[in-house]
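>>> Sharing a model that was predicted from the sequence below.
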Amino acid sequence: MSQTRKKNSSEGESKSQTSFVNKFLRDSKAESRKENNDLKTTDSQPIDGLQKTATFDTAKPLSSEVEFRPRTEKNEQFLQKLGKKAVDKCLDLNNCGLTRADLREVGEALEMIPELEELNLSWNSKVGGNLSLILQKFQKGSKIQTLELVDCALTTEDGAFVGQLLPVLQGLEVLDLSMNRNIGGSLDRLAQGLKCTSNLRVLKLHSCGLSQKSVKTLEIAFRYLGELRKLDLSCNKKLGGGFEDSSAQLALLKHLEVLDLHQCSLTADDVVLLTQVIPLLSNLQELDLSANKKMGSSSENLLSRLRFLPALKSLLINNCALESETFTALAEASIHLPALEILNLSWNKCVGGNLKLLLQSLKLSAALQELRLSSCSLLTEDVALLASVIVTGHLAKLHKLDLSYNDSICDEGWAIFCQNVWFLKELAELDISLRPSNFRDCGRWFRHLLCAVTKLPEITEIGMKRWILPASEEEALECFDRDHKRSIHFDHGGFQ
């Protein structure tokens, strides 16, 4: 949709200001004629879902009918300007810079879409404090299935209002309240409302100011959310310690496929509880525990029990301060994860010199598409080992490979790797960048990389930040670009 209203528009703007309807799309003469004809047609026939409003009592004064028609036409025009129709099931107004005046018009427009299934008001800060003005139009029996209110500056009162509204939204399947830091203050009301949303499949509370008590509060609702597929509690840094006294109600989410707990300051005691719960979630496909540094030394048992998650496709455990014992447990468990497609171990220094522990897993990971080992203190022997696995064809499905920030690998190691990387026929992205504080000249291995690229039909991006190309290699790259004319971006540190 077109957007011409500036974000700093306010309620105090003059009456001569362009209306909310016109800010999205101005009529051409031809469009105006067409819309006028459409409106004349719809005047004589009530819109679906509005029969009660549109059926006039003969006893009513003429003024009632006169007032109703302009209002109907105004709302229809509002939807038309947004590229919507009264029969549309989706209304997406995210990042529109809505003002309070605009929100009133949205509230009226919702009455014109009785079959509405999806509403997105995300990234409109004026929604905060005014949510009831919009959503009070929802009545029992509403067809709404998706409600997204990301980063709307929602207040504690807004959160309480959502909690009161949820019992009305019996068909709700997706609720996203992420990036509203005051929501945590009204979590009690929200949890009570969630008890009435038995069809809910996705619940996102990313960065919502949740505290230790929040886990206990949410457990009130978990037992009623048997259909939940995705739970996102990430980036709630005060949540750490909340699982310590939990009664393991999380285990009741038998159909859960995605669990995101990254950057939640998980403690050792949290890990103990999760060790009991996570292996019971047998349908889990995506698990994100990244950026929880306190769990590194205490997660051995948890990681070893990942073997009970045969459907796991994505495991993100980067920046968790893993130690040798915990990494060993992970390596042994990963052998039992045949469906694994994404593995992120970045920023765990213990991987360096120990990649051999993953050797068997890498050989069995036929489905692996993304492997991230950034800043893992990898040694030359590690990339040589990786090259040997690549040659055997065990990583044939790999699309993305991140080996960046491993500055301790010598030129010989890069040469061995680059000579064999061409066996990854489906590779699209490769990153071998250096740390921000380090600049090095490319060795002769760069010629091997150029040669390999000619045999990689899917490659589009090669990260080589802070690698400096000598004049001879610069010429080789220019020749490559001229001869092959492929859209491959070499992101390097420059020439010298």
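That came through fine. Note that the coordinates shown come from a computational prediction; the quantities given were computed from them, not determined experimentally.

>>> use CA for all of it now, contacts and neighbours both
Noted.

>>> now for the biggest strand by length in the chain, which elements pack on it?
In the chain, assigned by DSSP state E, the strand with the most residues is strand 461-469. The contact analysis (3 or more CA pairs under 8 Å, 6 or more residues apart in numbering; DSSP states H and E) places strand 461-469 against strand 429-431, strand 440-441, strand 489-495.

>>> and the helix or strand just after the shortest one, how far from the chain's centre?
If I follow you right, that is strand 440-441. Downstream of strand 440-441, the first helix or strand assigned by DSSP states H and E is helix 445-453. Distance of helix 445-453 from the chain centroid (CA atoms, centre = their mean, to the nearest Å) equals 35 Å.

>>> then this one, side by side with the first:
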Amino acid sequence: MEKTDGLSHLISEAESPSGEQRFNQFMQKLGKNPNSKNLDLNNCALSAADVAELASLLPFLQELEEISLSWNGCIGGTLKALTVHLHHVNLLKVLRLNNCRLTAEDVISLAEILPMIPDLEVLDLSINTHIGSSMKAIAQDLKNVPGLKELNLHMCGLKHDSLQGLDAALQHLAELRKLDISCNKEIGGGFKDFTAHLASLKNLEILDLHQCCVTEEDVTVLSQVIPLLSNLQELNLSSNKNIGVSPDPLLGRLRFLPKLKSVAISNCDLSEELFSSLAEAALHLPELEILDLSWNKCVGGNLKLLLGALKLATEIQVLRLSSCNLVTEDLTLLTFLAQDGHLGRLRELDVSYNNNISDEGWLLFCQGLAAFKELSVLDVSLRPSSCRDCGTWFSELLAALPQLPALAELGLQRWLLSESQRKQLESFNQDNKRNIRFDC
């Protein structure tokens, strides 16, 4: 009788699926292709049972280099079930837990495991709004991942003490390339406690501080530190209105960052003086590809201040001037620049929400539109509160479209089109074998 039981046990073990088979079945159940190095379960509506099953599979996934579990709300409160097994995947380089409803306890359990994954290069905890109070714990353990290249803490509920802890961690993160602490409104006023080691990040390429409620005192501190980040390529300061009222020359000092490719300063309430200072600094940014000045009313009537920089910006691909109070003269300037051979690589032009441009201005712009040879996205929409008839420029617009082979999207919201004009747009793609999205 005992022998029979033993034989049954052996048969049962032989028939039980291997770890690899179990992993394949788990991924197939979720409609994903199994990959031994990249576990991508973003937005998979994982259940608590799925998380538990995944945790049991980690010992069989020792080759994993990337784990992405973003946009799975059930991860919140259950992360410890995973972290206790993360030591099995010590080759891990990328961990993304974006918008997982993480709790303070989750962050603490993650901090405890960081020494076990020393090769980590990317840590993304963005849009976990309740972890700010526990960020100090993880900041203390970031010294265990000295090769970290990307740290995303966008919209994490960070507070002043979070910045203090984070600054202490920066001294151990010499390889950091990207730092995103945007949309943390409660850190405004705390940057004096954050910049002691920020300037030491000589490899930093991307710094995102948009919508951080920076104070005038913060601007003073940042104007001293940001120009020292000699390898910076992307800087986002948007939606920080105190930048526009601070007397400190932060924007003017961007001239010391010649590698800048992207500058976003939308909705910063810039004064004409500050805009002029930025325009002068832009003369020293030869690699500039993206410039976002949207929602700064001072640009209207003053775009000529940027003329020299736009002539030199041979790499410029994206220019956003939405809601800038542009006038006819500004739009004419852009048109003449393109016709003179500048802005030749421009792919995206946003001049929406600028209701002060006359029909004559739009007419001249559309007549010269073909000069923007690589344009793929164009937005000329009006403000939400507005409606206006298309003038004679509409026919010029239609005539220019066949000469813009890359154009894929055209924004025309709140322009009142006649029935005939709508039909012309509807038939354009079919007649010209194109696939332009007309947003009317």
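Happy to help now that I have it. Since the structure is predicted, the reported quantities are computational estimates derived from the model, not experimental observations.

>>> just to revisit the earlier point, average offset of the longest strand of structure 1 relative to structure 2?
Compared with structure 2 after fitting, strand 461-469 of structure 1 deviates on average by 1.0 Å (mean CA distance after the TM-score superposition for structure 1).

>>> Which residue range of structure 2 does that strand align onto?
Strand 461-469 of structure 1 corresponds to residues 409-417 in structure 2, going by TM-score structural alignment.

>>> which residues are contacting that stretch?
Stretch 409-417 of structure 2 is contacted from outside by 376-384, 386-390, 436-440, using CA atoms under 8 Å, 6 or more residues apart in numbering.

>>> what about the counterpart of Phe138 of structure 1 in structure 2, distance to Cys183 of structure 2?
Matched by TM-score structural alignment, Phe138 of structure 1 corresponds to Leu86 in structure 2. To Cys183 of structure 2, Leu86 of structure 2 is 30 Å away according to CA to CA, to the nearest Å.

>>> State the distance from the closest residue to Glu219 of structure 1 other than its chain neighbours to Gly185 of structure 1.
Of all residues not flanking Glu219 of structure 1 in the chain, Gln249 sits nearest, at 5.7 Å (CA to CA, 6 or more residues apart in numbering). In this view, Gln249 of structure 1 and Gly185 of structure 1 are 22 Å apart by CA to CA.

>>> what's the neighbour count on the aligned partner of Gly443 of structure 1 in structure 2?
For Gly443 of structure 1, the aligned position in structure 2 is occupied by Gly391, per TM-score structural alignment. As a burial measure, Gly391 of structure 2 scores 16 neighbours (other CA atoms under 10 Å).

>>> Map Val377 of structure 2 onto structure 1.
Checking TM-score structural alignment: Val377 of structure 2 goes with Glu429.

>>> and the gap between the corresponding residue of structure 1 for Leu337 of structure 2 and Gly141 of structure 1?
Taking TM-score structural alignment, the alignment pairs Leu337 of structure 2 with Val389 from structure 1. According to CA to CA, Val389 of structure 1 stands 57 Å off from Gly141 of structure 1.

>>> So for these two, which sits in the more crowded spot?
Remark: of Val389 of structure 1 and Gly141, Val389 carries more neighbours, 18 against 12, as counted by other CA under 10 Å.

>>> you'd agree the more buried one is up against Asp382?
No - using CA atoms under 8 Å, Val389 of structure 1 is not in contact with Asp382, being 10.8 Å away.
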